[in-house]
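Q: A predicted structure for the sequence below; I have some questions about it.
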Amino acid sequence: MAVSDKQPLVIVGGGMAGAMLALLLRRHGAGSVVLVESHPLTLPETPPLTPSFDARSTALSAGTLAVLDELGLGLAIREHAAAIGTVHVSRQSRLGLTRLSAQEEGVDQLGAVVENRWLGFVLLGALFSDDAITVRAPDALTGMRRLEYGYQVSLSSGDTLHTPLLIAADGARSKTREWLGISARDHDTGHDALIANLSLASSHEGIAYERFLNEGPLAFLPLPDQRFALVWTGPREQVAQWMAMSEQDALAQLQARSPAGAPRLTGLGERQRYPLVLTESCAQVVPHGVVVGNAAHTLHPVAGQGFNLTVRDLQALASTVGGSDHPGSLRTLQAFASRREKDQALIGQASRWVPELFRVQHPLFAHSRQLGLVALDILPGLRSGFAKRAMGL
């Protein structure tokens, strides 16, 4: 049986990347989309409007907010997000810092930070509101067969789908990527990220702080209701010690590392740790198959670029294949990959090398880093270019 190009596009993985892609594909002309997710996907009867002290969050760049605006979701996201008006970048125990300002860049905000549960609620609401998007959850791929014009995929529910384009969005350990015959490289940095929320004695005033320490970057990201989202990275053994500390001791350690002028920290929520194992697929496209999101690349959390890079990928993929008569053709998919190559390489390299550079203790490198931060602070053109890249513009 030949697969028709009028068959639905199939996305495996119903996380933020998969959900965003389904909506973008429809926005760009895809006739129908099937989203397959192994976990249940249901809209809560009551919207998660009350902030949770232990909820995880995501930093959205101005570029990502523009994509959400395109989908008609930006206003809903902003209603329960904290705007980033300034990004304050500094180095512990060294002179030199820089500030990126929304006002200087002529934008309303550099980005925003939103709790994942609210972002997920808004995305799911949009998915279930589109009759041309079929959500199969819980369900999972159990097998696939390559046909002349696409794939036949078998599901755990017993159903069979035919598609001209199979999209792997099922995370860094993607089984769909493996079945497409695409391998991946893992780089274990030996570091972990500690994630938590912090309560503050005063308003953060929309300032996000990125502080480079000897052990690794420390980020305080503004959240609604006088809170910070914390991303504290360091060697695995040290993160284990931070995890084992009492709340009072951990707060004291964080306060000692905080940049001057940041609000005083008053409370620390539930701590979670994640190994910083960076994954990169050895290819992103094959005939009638493509990998996106963490299945394609995972980044160091420095500067919060991972999800925002993915959104730029999804936007490019949707605009390339959404209205195409042959969305799975290798020529079409290679056009998408070529569009994204430069941005992915630049952001990927920066996320790997910036944390390493700031950990080097040789005086020459320390002096160069100091000069770099000073240069960013006193040269508006250089600072603006850096800000536009960070905003995804």
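A: Now that the structure is in, tell me what you want to look at.
Q: drop to CA atoms for contacts and neighbour counts, all remaining ones
A: Fine.
Q: measure L123 to H88 for me?
A: Using Cα to Cα, to the nearest Å, one obtains 30 Å as the distance from L123 to H88.
Q: check it against this one:
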Amino acid sequence: MKQYDVVIAGGAMVGACLAIALDELTQHQLHIAVVEAVATDDQQHPGYDARSIALSHGSSRLLDSIQLWPALAKVATAIKHIHVSDRGHAGMVELSAQQLAVDALGYVIELAAAGEIFHHQLATRPQIDLFCPAKVEDIERTQSEALIRLNTGKRLRTKLVVAADGALSHCCDLLHIGRNEHDFEQVAIIANVTTAEPHQGQAFERFTQHGPVALLPMSQGRSSLVWCVEPQQQARIMALSETQFLAELQTVFGWRLGALTLVGERHCYPLILRQAQRLVSHRTAVIGNAAQTLHPIAGQGFNLGLRDVMTLAEEIAAGVARGADIGLPTVLGRYRERRLPDRQATVAMTAGLVSLFANNNPALVAGRNLGLMTMSLSNTLQAPLLRRAMGQVKR
């Protein structure tokens, strides 16, 4: 039975980030295990599939603090301009990196490219052991430690278990950490598209009566599409030919990037807000999508998860520095207290935007468009939204 200081269940971006952050912030003092169910070089790895993620400006700075950003920057596409609009109405907001005197408002990274970088990091850090492919099959907690059994037969002992194994966390289920769910009654269709006009680093969020449509700038002139539709539209839209799909998307999105010319493989998934009922338990912490899974509106999911990672890593490093047992409430309680306000505010913002822009009540339509137009003229009104969008959030 191997002894570890921390065992992280889940080795995609959030779990890998935590392992690296712990290694960096404790100056390689901890022995860390990462348990990942799917081989990271598997093209079907759900954490490193065809999707892209939007990284806020603040997230890039957090990644830089743990020596990850230089490698990720090479596969990142800068977001120089954000255009937010409501289809069929006049209200809109435009934000630019130039007006805010920053290099970029954020970045877009393909998960497959990120996967290679994280896998290399995990494989080359002596204090991190990667068990992959392997699954956590059982967790037994005593007062002084947690005992973990993997499906490979290996057994691990640790002071702290971290659940970073995604929205339907098996670890949370094993530990009886419940989750609350809210179905947005929308489905996200994701794909990569090519446009006739170069995107020039522009990101678009367009609200329609059925849900938001986002196009984020990618490498090679492509854009990453997230198209939210009603569930009853899913089968029809997924069955469209490429030409039909592009024509329907063109009608919804408009012509701001000229004609939509190509679309890659399409994927879809239901949009459900999931929140773990507890962020900590005895010798357990919950982070990333295991802690909360958000609607993709405003691209907050990974950025919120990364703030979980960095806060937990900071509290563990502080505990190590003072000789504390990192699995006890003296350490984990601080993580929970620091994360709750940001978590609640980000969930409220994303869920609120979905409700506001999916509602066709004439009074709400008029109000939100007046709000968008007013916000476009007022730096004071823009500021709170902008701070959260750029990841400039207190942890």
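A: Alright, I've got the coordinates. Please read these numbers as outputs of a predicted model, since none were measured by experiment.
Q: picking that back up, looking at L123 and H88 of structure 1, which one has more neighbours?
A: More crowded of L123 of structure 1 and H88, by other Cα atoms under 10 Å: L123, with 23 against 18.
Q: for that one, which non-adjacent residue is closest in space?
A: Residue nearest to L123 of structure 1 in three dimensions, not counting chain neighbours: A19, with 6.4 Å by Cα to Cα, 6 or more residues apart in numbering.
Q: ok, the one you found - how many residues close by?
A: Neighbours of A19 of structure 1 (other Cα under 10 Å): 21.
Q: for the one 5 residues further on, same thing?
A: Counted with other Cα under 10 Å, the neighbours of L24 of structure 1 add up to 24.
Q: who's in contact with the counterpart of it in structure 2?
A: For L24 of structure 1, the aligned position in structure 2 is A21, judged by TM-score structural alignment. The contact partners of A21 of structure 2, by Cα atoms under 8 Å, 6 or more residues apart in numbering, come to 66, 309-310, 313.
Q: highest neighbour count among these?
A: Neighbour-wise, the contacts of A21 of structure 2 (other Cα under 10 Å) top out at V309, 26 neighbours.
Q: distance from the host helix or strand of A203 of structure 2 to structure 1 after superposition?
A: Assessed by DSSP states H and E, A203 of structure 2 sits inside strand 202-208. Superposed on structure 1, strand 202-208 of structure 2 shows a mean distance to its aligned partners of 0.2 Å (mean Cα distance after the TM-score superposition for structure 1).
Q: which of the residues in the helix or strand following that strand are buried?
A: Per DSSP H and E, strand 202-208 of structure 2 leads on to strand 211-217 as the next helix or strand towards the C-terminus. Residues of strand 211-217 of structure 2 classed as buried by neighbour count (16 or more other Cα atoms under 10 Å): 211-217.
Q: can you check stretch 341-349 of structure 2 too?
A: 342-343, 346-347, 349.
Q: also stretch 104-112 of structure 1?
A: Per 16+ other Cα under 10 Å, stretch 104-112 of structure 1 contains these buried residues: 105, 109-112.
Q: what stretch of structure 2 does that stretch fall on?
A: Stretch 104-112 of structure 1 maps onto residues 99-107 of structure 2, going by TM-score structural alignment.
Q: end to end, how far does the matching stretch reach?
A: 17 Å.
Q: same question, stretch 24-35 of structure 2
A: Termini of stretch 24-35 of structure 2 sit 19 Å apart (Cα to Cα).
Q: what's near enough to touch N294 of structure 1?
A: By Cα under 8 Å, 6+ apart, the residues touching N294 of structure 1 are 169-172, 279.
Q: give me the subset of those residues lying in strands.
A: T279 (DSSP state E).
Q: which one (most neighbours) among the contacts of N294 of structure 1?
A: A169 (30 neighbours).
Q: so that one makes contact with M16?
A: No. In this structure A169 of structure 1 lies outside contact range of M16 using Cα atoms under 8 Å: 9.3 Å.
Q: roughly how far does V321 of structure 1 sit from G96 of structure 1?
A: On the measure of Cα to Cα, V321 of structure 1 and G96 of structure 1 end up 46 Å apart.
Q: quick one, helices of structure 1?
A: 16-27, 62-70, 74-79, 102-105, 116-128, 175-179, 236-244, 247-257, 306-321, 330-359, 363-378, 380-390 (DSSP state H).
Q: make TSV out of these and add distance to S156 of structure 1.
A: As requested, these are exported to TSV (distance: least, Cα to Cα, whole Å):
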stretch	distance to S156 of structure 1
helix 16-27	19
helix 62-70	32
helix 74-79	34
helix 102-105	48
helix 116-128	22
helix 175-179	14
helix 236-244	38
helix 247-257	44
helix 306-321	27
helix 330-359	28
helix 363-378	53
helix 380-390	41
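Q: and Q234 of structure 2, what does it touch?
A: Going by Cα under 8 Å, 6+ apart, Q234 of structure 2 touches 187, 189.
Q: no no, L294 of structure 2
A: Contacts of L294 of structure 2 (Cα under 8 Å, 6+ apart): 271-274, 300-301, 347, 350.
Q: so what does it match up with in structure 1?
A: Superposed on structure 1 with TM-score structural alignment, L294 of structure 2 falls opposite L299.
Q: how near is its match to P8 of structure 1?
A: Counting by Cα to Cα - L299 of structure 1 and P8 of structure 1 are separated by 31 Å.
Q: swap in S338 of structure 1?
A: For S338 of structure 1, the distance to P8 of structure 1 - Cα to Cα - is 24 Å.
Q: quick check on these two: which one has the bigger neighbour count.
A: Of the pair S338 of structure 1 and P8, P8 is the one with more neighbours under other Cα under 10 Å, namely 22 against 9.
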